[in-house]
Structure formats: structure tokens, C-alpha cells
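Undergrad: My questions are about this predicted structure, shown below with the sequence.
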Amino acid sequence: MADLFAPEPSPDAAAPPGPLADRLRPTRLDEVVGQDHLTGPEGAIGRMVAAGRLSSMILWGPPGTGKTTIARLLADAVGLRFAAISAVFSGVADLKKAFAEARDHARLGTRTLLFVDEIHRFNRAQQDGFLPYVEDGTVTLIGATTENPSFELNAALLSRAQVLILHRLDAAALGQLLTRGEAMEGRPLPLLPAARDALIASADGDGRFLLNQAETLFSIEVPEPLDPAGLSALLHRRVAVYDKDREGHYNLISALHKSLRGSDPQAALYYLARMLTAGEEPLYVLRRLTRFASEDIGLADPQALVQCIMAKESYDFLGSPEGELAIVQACLYLATAPKSNAAYAAQKAAWRSARETGSLMPPKTILNAPTRLMKDIGYGKGYAYDHDAPDAFSGDDYWPEDVIPVDFYTPTGRGFEAKIAERLAYWDKLRKERRDG
């Protein structure tokens, strides 16, 4: 138990060192790792700094890639006052205060760089509030976001700011951070080379996470350098970035769909695993697989749709994790099935034709006549019952009188559709013979 009567620490006592990530924060733009395409001499930021003129910008990138650090260094590099707010903790009153302070400093000849972290969390009205202050130069806005600005930020704000994309830190950049951390601590991490590689991989491109993990390793005593298994037992992996209602969700489902379409079962299984292990709702994935079965396979393999429906039934019956194997089976079936979008193309063409032709009546020969009046005016007259015709095919014309027959559905020569194509060609031949005869 802590001593409640312990003396107050002396004001001169040394403060404990801050987190390793903060102590390693770069002091110059050329110390930022992994973003040379922006901060280098030929990069957008490098050019602006060299010219001494900074425009408003949105820094878009994953967590832990240096967005806040770059904003701070930009202010120093071009001689601007640095002010920061977070959209997570700030409201309208905070924005008004920030703009008022920036205007007061402008009167004294000092311009302000306003850094707004998580800027996508401000609503549309709040984002509009930035516009007059950006336009009149009261502030140079640097917004940071992990979300796609195209979806999350107002078009008016985007038109007044450059969008600069920060890259996920690669293994080389993360390795540089570890080396700097070891230099600051004055000792190497207690890791074997393979464990060091595993530590870098576990960060998933997030430099801040990596340095926090390294700090944990520096703080403990281990008798021997750790191998990958020992490291795994001691530390956890970074949870994959995946918001089920944001861009990561749509990017992965797009990648899954296109891998299936490209008949690559290995890549398809990888993206399926990425989604499910990140917490995606399995029924959502099943809905997308079922849609794919009709859109990209169709009648080239009619069993594709059956596989998806049965996978859904199996998942409902077994639950997770056992039922996820049925989803895997459906995914692999779709990836390895013959592909055809003929049914999808036929649907779009038929829908378009239906909208264009309106409410034209079908020919009377194929209309039922449940009343005497309808029979008297010709409903059903002359209808040829196909089962009574040779080959169970009458060859009648079923189109409205003012519509020229159209081939909406054109089967491919792949899979089961090859047989359908033969059958349609045969019926076309019979239809022509009976029409001409």
C-alpha cells in the first residue's frame, strides 16, 4: 500500500521520461520515415517548404504514419504558429476560440497553422465553418484523417485543400524506427533476428504501435533474447484496421469480389479471411457471395447459387466458428467455377427495354380468357400449346406487336451455358423453319 504520509516530491526532482514514441518524434522533416514521396525534395511537402509557402492540405493515411508529426514540423519549417485541436474532443466553441486566436495573432503579423486531428469526425456544418477562415488566410488548415476524404469531407473543403496520401509504413521504415529506439535506449532489443522481424510484422504498418511494443520490451528483464514464439507469448499483435461501415470494409469486399471474378481461389480465400478475422458479419459476406454467384457465374454453373444458399443454411445451423468452413467452401466453389455475366447483362438490357416500351399489351394469343367477353374479343385465340407440338416447341411469337424481338440473354460457351447455347440455337433453327414453312 502506498505511504499516505510520504513527503511531497521536490520540484527539482527529475521528471520521468516520456513515452519512447514521443522521445523519438522527429525534429526535422528529413527525419520522418516512410513518407519520402511527400517530404523529400521532389515531394509536394518538400517543394512547399523549399518555396516557403504552405497551402492548406488534408493528410490521409493509416494510424501511426506521422500525420501529427508532419503538421508540427511544417509549422516550424515555414515559420507559422502551431495550434491543434481534435475533432474527437472539440466542438463549435473550440473552433470559434481557435479562429479568434488565429485572427488576433494575424493582426500582430503571425499566421497560424491549424492542425485538426480526425477532421472527418466534424459534421458537414462544422466543416463548412472552416471555409471563410481558410479563404481569407486566417489559418492554413492541416487536417488529418484515416478515412477516405472523398466520402467523409465536404466537396467545398476539399476544393480548398490538397489531399496528400501517407503510406502505411513498410518493413524498412519500421526497422529504422526500432534502430533509433535502440540508439536512444543505448542497448539492443532482447530479440533474435526472426523475432525482430515478427515484431515489425505485428505492427501492421503502425509506427506508434511498434515503438510502444519496443518500450515494453525495454522495460522488462529477459534472461535470453526472445524467439518468435517467446515474443508472441509476451506481446499481442496490433488489431487490423477494419471499420465495418467505412472504406476498409468496401475495399476488402471489392478485392474479394474481383479475386473471385478473376478465378484466383488463393487470393479470394485471403480476402475472405481478412474480413472474417477482423470481425466482419459472416451473413454480410454470404450475401455478397450469393450476389456474385448470380452476377458473375449465373447459368455457366447453376450449382454456384445452390452452394451459397446451402452455405448460409450451414452457417445458421452450425454457428461460428464451425459454420465458417461452409463459407470457405462456397468461396472456393465460386472462384473455381466457370464465369459468365450473361444473366447480369440480360437483366440490365431487359430492364432498360421494359422502361422504354412502357405498357404495351402482349399478343392476344397468349392471354388467358377467364370470361366470355375476353374470349369474344380474341383472348387466347390461336394459342399453340407447346406440348402438343413436335419437340414440345411451337415457335410462336410471344412479343408485343410493336416490339422487335431482342436477344437479351446470350450465353457464353463456358460451363453449362455451352449446352444452353446449343439448345437456343436449335430452337432458333426450328422457329425459322416453322415461320418460313
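TA: Alright, I've got the coordinates. Bear in mind that the values here come from a model prediction, so they are computed numbers and not experimental data. Residues are numbered from 1 along each chain as shown.
Undergrad: rest of the way, CA atoms for contacts and neighbours
TA: OK.
Undergrad: my hunch is that Gly143 is in a strand, does that hold up?
TA: Yes - with DSSP: H, G, I helix; E, B strand; the rest coil as the criterion, Gly143 is located in a strand.
Undergrad: What's the local residue count around it?
TA: Using other CA atoms under 10 Å, Gly143 is surrounded by 26 other residues.
Undergrad: which ones are touching it?
TA: 57-59, 115-119 (CA atoms under 8 Å, 6 or more residues apart in numbering).
Undergrad: Check His37 too.
TA: Counted by CA under 8 Å, 6+ apart, His37 has contacts 43-44.
Undergrad: Give me the distance from whichever strand or helix holds it to the chain's centre.
TA: Element membership of His37, judged by DSSP states H and E, is helix 36-39. Relative to its chain's centre, helix 36-39 lies at 24 Å (CA atoms, centre = their mean, to the nearest Å).
Undergrad: Next secondary structure after that helix?
TA: helix 44-51.
Undergrad: who does that next one touch, helix- and strand-wise?
TA: helix 36-39, helix 67-78 (3 or more CA pairs under 8 Å, 6 or more residues apart in numbering; DSSP states H and E).
Undergrad: at 7 Å what do you get?
TA: helix 36-39 (3 or more CA pairs under 7 Å, 6 or more residues apart in numbering; DSSP states H and E).
Undergrad: quick revisit: which of the contacts of Gly143 are buried?
TA: 57-59, 115-119 (16 or more other CA atoms under 10 Å).
Undergrad: Out of those, which comes closest to Leu211?
TA: The shortest approach to Leu211 among the buried ones among the contacts of Gly143 belongs to Asp117, at 20.7 Å (CA to CA).
Undergrad: My read is that the closest one contacts Ala87, right?
TA: Yes - Asp117 is in contact with Ala87 according to CA atoms under 7 Å; the separation is 6.1 Å.
Undergrad: what's the farthest-apart pair in the contacts of Gly143?
TA: The widest separation within the contacts of Gly143 (CA to CA) is 13.4 Å, between Met57 and Glu118.
Undergrad: and Arg111, what does it touch?
TA: 80-81, 102, 105, 138-139 (CA atoms under 7 Å, 6 or more residues apart in numbering).
Undergrad: Please repeat the previous calculation with a cut-off of 8 Å.
TA: Contacts of Arg111 (CA under 8 Å, 6+ apart): 80-81, 102, 105, 138-140.
Undergrad: and what of Arg160?
TA: Taking CA under 8 Å, 6+ apart, we find Arg160 in contact with 56, 134-135.
Undergrad: A further structure is provided below for comparison with the first:
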Amino acid sequence: MSDLFADDPLPDQSDRPLREDAPLADRLRPRALDEVIGQEHLTGAEGAIGRMVAAGRLSSMILWGPPGTGKTSIARLLAAAVGMRFAAVSAVFSGVADLKKAFAEAEVAAKAGRRTLLFVDEIHRFNRAQQDGFLPFVERGTVTLVGATTENPSFALNAALLSRAQVLILHRLDAGALATLIVRAEELEGPLPLTAEARDALVASADGDGRFLLNQAETLYAAQIPEPLDPAGLGKFLQRRVAVYDKDRDGHYNLISALHKSLRGSDPQAALYYLARMLTAGEEPLYVLRRLVRFASEDVGLADPQALVQCLAAKDAYEFLGSPEGELAIAQACLYLATAPKSNAAYAAQKAAFKTARETGSLMPPANILNAPTKLMKDSGYGKDYAYDPDAEDGFSGANYWPEGMAPAEFYQPFERGFERELKKRLEWWDRKRRERQAAEE
């Protein structure tokens, strides 16, 4: 018997016989921790869970991982492995009254000498005040808390709760783990009506979700297909699983980070892949374009001034054409950025200049570079002895533009790559001319 996967917080039924018409995922639910697939880094002898079970004592923990990776199954099996009472609530269906009842029952069990493992599914859905409600019961040892979440605990759970629980990360199931699930299903139900290539396509369609894979397999069994399906036939028969992607949560930030890093690392193939991942999952194209525009200034800058122009043109093209035609312009801007020379010199210069501006306060610019629209201002020295650069030799006066009492600063330092190589030459030429003028005046 084998796998996983129901994240439904029902009472432990591992000792009860399952009905023949029970869902395939339930019939293949593991009966021991070593039957859980794909999480050996946790459940193995050297893993955090394996060590706790060997010691016979559990600490509170948060199981963080994608859907269909065994969070509920692990929690059930943990309780059985160390002889604890198993209780479960779901943050989707439970409220304060359910929590109070669970804690009261745990206190009664504790007085009888039986410890309780309280499994809280979708724990991130409880608000901050509700999460705080767990703390006294966890601290007193009334319950050992095992929470399950698909969201990043750093953002979804409050710090007080996290400080009392160990976060354990479950991996999405790889192709090998999913293939093992298919083998176990076939041991129970017989061969799937698929060619070898279609089996691979079925595994790929699951996107790391074991429960989804078993549900798809169950659909194939129920259809009683007379001849094995090839990948094309499978695609017509089954819907491919939509990629997990919450636009306001972890998947969103992970993919935009991957896109940004791929662009910065000048890998156009990977950048285009992550761009496609976001757009095909339903990300708002204008959000992606805003990030590309920012990248053009922050990471390419003046090494290729056309990068910003390309991104703004892509924005205009997308707004003009819409989807899907306008998405080609976004891809073009993405490829341009990935293949452009990189420089953060403008970004670093902006941060340094802003910092200095905050530190120096309201220093007055030198009077000679101030306009004098009134006689009073002119009499006060505004604009006096201003050097008009176009009239100067070489079109450069070398005048001082810094406030009195403030030494000239150097914020922008271009690199020797792309167009900035030319800018570096210009700056060096101006510096040399400035020194020559200063020496002549002395």
C-alpha cells in the first residue's frame, strides 16, 4: 500500500478498512512514514522527522510545501509513530469555537496521560489573533502543533508562532516520485491505458502534485479505454493541470525574482522561460512590463541607453495590440535586456546622491550659477561671473557647481562596457580639462 495525499483534516482512519469505491488517492494512502514518497529528506533516518520519531518526541512544526506532497499524511503518521492522539482542524472550515473545543479535549487527554498532536490544515488562513491563540497551549505542552501551509511561513504566520515551531519544507514531487505513484496505482488497479510516451506526459501534467496525478489516473481507469492512448489522445481526454501561481503570493515573487536574476545573468533562454511561466499562468502583462522597465534602468542603465527605450516601446506595443499579439513585444524587450551589457552604475549613483542630499540638507548652490530675474537678486550677486560653457574653449568652462563648503563628490562611476565605455572617456576628458583650468588659474 502506498501514497499520500489528502489534505482533508479528517480524524485518523488509518486502522479502518477503506471501501472499495473510496478514491484511489485514499486507497493508496501510506501506512507508515517510509511509504511517503518524495520527502525522504525529512522522513529518512537522517531527516528532521526521522530523528524526532526515533527519539520518540515531537516538537511543534510547520509543514510548508505545494499541494499534493503529503503534508496531511505525514501529520497522521507522525501521531501514530510516537503514540500520540491525533486531532485535526482546518482553518478553512473552523473558527474560534472549534479551536477551543480541540484545546479542551487535548487538556482532558493530557490529564489522562495522553499527548495530543493537533494538525491544523491551511494554518496560514487563520488571522494573527487566532494564531496567537495557539501559543499558550503550545507552550504548556497541551498540544504539539503540526501546521500545514502552501504559503511562505515568513509572510503567512506571525513571528511568535514561528519562534515556537520548526519549519520543514516539503518538495514538489519529481518525475521519479510521480512515476512510482503510477506503478503503485497499477499494482492495485492494473495497467493504465497509456503508451510509454503518454505515461511520461501524464507525469508531466501533474506539475509535482501527487494527488492530482492519482485523480487523473482514476479518471482513466473509470473510462475503460479500449486501446492505449498516445500523448495526443491523452491531451484530448484529460485537462492539463494549471500551474500553481498565486499572483499576490509566493509563486508570484519566486518567478519574478527568477526572471530578474536570469536577465541580470545574461541568460536570454532562462529569462524567456520565466517570462513565459508568468504570462501563461495569468500574470498581468503590464506588471511584467513595469519590472522590465525598472530592470532597464537598474541593471542595464547607460551601458545600453536603448534598453529603456525598448521596454517603453514594448509597453506601448502591448497596450496597442493587447493579448496575445502584444506579448511578442514583451518577449522582444526581455531578450533585449538579457543580451544587453549590464551596469548598475546609474543605480548606485542615484542611491549615493540621494544619501548625500539627505545628509547635506539645504546648502545653497554657488551664487554664480543662480538665475537673477530681479534687480535685487542681481545686486546680491546672483549670476555674477557665470561662465557660459558654449562660449568657452572646447565648450567646457570647468566651473565649480558645488555648494560652498562642500567638496565635489563622485556619484556616477561608469564601467568599461557597452556605451558606458564612451561615457567614461568623456568624464575623464572633462576631469582632465577641469584640472588644467584650475592649474592655469593658480
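TA: Okay, I see it. Computed from a prediction, not measured in an experiment: that's the story for all the values here.
Undergrad: Dump the buried ones among the contacts of Gly143 of structure 1 into CSV; add secondary structure and distance to Asp197 of structure 1 as well.
TA: Formatted as CSV, those follow (DSSP: H, G, I helix; E, B strand; the rest coil; distance: CA to CA, whole Å):
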residue, secondary structure, distance to Asp197 of structure 1
Met57, strand, 34
Ile58, strand, 32
Leu59, strand, 28
Phe115, strand, 34
Val116, strand, 34
Asp117, strand, 31
Glu118, coil, 31
Ile119, helix, 34
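Undergrad: for those residues, which one is nearest Pro405 of structure 1?
TA: Ile58 (54.2 Å).
Undergrad: Assess the claim that the closest one and Thr140 are in contact.
TA: No - counting by CA atoms under 8 Å, Ile58 of structure 1 stays clear of Thr140, with 10.9 Å between them.
Undergrad: Please identify the buried residues of the longest helix along structure 2?
TA: Looking across structure 2 with DSSP state H, the single longest helix is helix 420-441. Going by neighbour count (16+ other CA under 10 Å), the buried part of helix 420-441 of structure 2 is 420, 423-424, 433-434.
Undergrad: can you pull out the strands in structure 2?
TA: 61-64, 85-90, 116-121, 143-149, 166-169 (DSSP state E).
Undergrad: would TSV of those strands with distance to Leu363 of structure 2 be doable?
TA: Formatted as TSV, those follow (distance: least, CA to CA, whole Å):
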stretch	distance to Leu363 of structure 2
strand 61-64	53
strand 85-90	61
strand 116-121	59
strand 143-149	54
strand 166-169	52
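Undergrad: quick one, which of these is nearest to Ser343 of structure 2?
TA: Comparing those by CA to CA, strand 166-169 comes nearest, at 35.9 Å.
Undergrad: Where in structure 1 does that closest one fall?
TA: Using TM-score structural alignment, the residues of structure 1 aligned to strand 166-169 of structure 2 are 162-165.
Undergrad: mean shift between the matching stretch and structure 2?
TA: With mean CA distance after the TM-score superposition for structure 1, stretch 162-165 of structure 1 departs from structure 2 by a mean of 0.6 Å once superposed.
Undergrad: Spit out the contact partners of the residue nearest to Ile366 of structure 1 when sequence neighbours are not counted.
TA: The spatial neighbour of Ile366 of structure 1 that comes closest, neighbours along the chain excluded (CA to CA, 6 or more residues apart in numbering), is Gly380 at 5.5 Å. Counting by CA under 8 Å, 6+ apart, Gly380 of structure 1 touches 364-369.
Undergrad: likewise Val120 of structure 2?
TA: Contacts of Val120 of structure 2 by CA under 8 Å, 6+ apart are 9, 88-91, 145-148.
Undergrad: List which of those residues are still in contact in structure 1.
TA: Retained in structure 1 (both residues aligned by TM-score structural alignment, their matches' CA atoms under 8 Å) from the contacts of Val120 of structure 2: 88-91, 145-148.
Undergrad: Share the number of residues neighbouring the equivalent of Thr39 of structure 1 over in structure 2, please.
TA: Thr39 of structure 1 is assigned Thr43 in structure 2 as its aligned equivalent, the criterion being TM-score structural alignment. The local packing of Thr43 of structure 2 (other CA under 10 Å) involves 22 other residues.
Undergrad: Likewise for Asp379 of structure 2?
TA: Count around Asp379 of structure 2 with other CA under 10 Å applied: 11.
Undergrad: separation between it and Asn368 of structure 2?
TA: Here Asp379 of structure 2 is placed at a distance of 12 Å from Asn368 of structure 2 (CA to CA, to the nearest Å).
Undergrad: just Glu416 of structure 2 next, same as before
TA: 35 Å.
Undergrad: what do you get for Gln39 of structure 2?
TA: Counting by CA to CA - Gln39 of structure 2 and Asn368 of structure 2 are separated by 72 Å.
Undergrad: Looking at those two, which one has more neighbours?
TA: Gln39 (22 against 17).
Undergrad: In this structure the more buried one contacts Ile169, no?
TA: No - contact criterion CA under 8 Å: Gln39 of structure 2 and Ile169 do not qualify, at 9.0 Å.
Undergrad: ok so, going back, excluding chain neighbours, what is closest to the match of Thr39 of structure 1?
TA: Gly50 (4.7 Å).
Undergrad: isn't the one you found right up against Leu42?
TA: Yes - the pair Gly50 of structure 2 / Leu42 is scored as a contact, 6.5 Å apart, by CA under 8 Å.
Undergrad: Tell me how many other residues crowd Tyr318 of structure 2.
TA: For Tyr318 of structure 2, using other CA under 10 Å, the count is 21.
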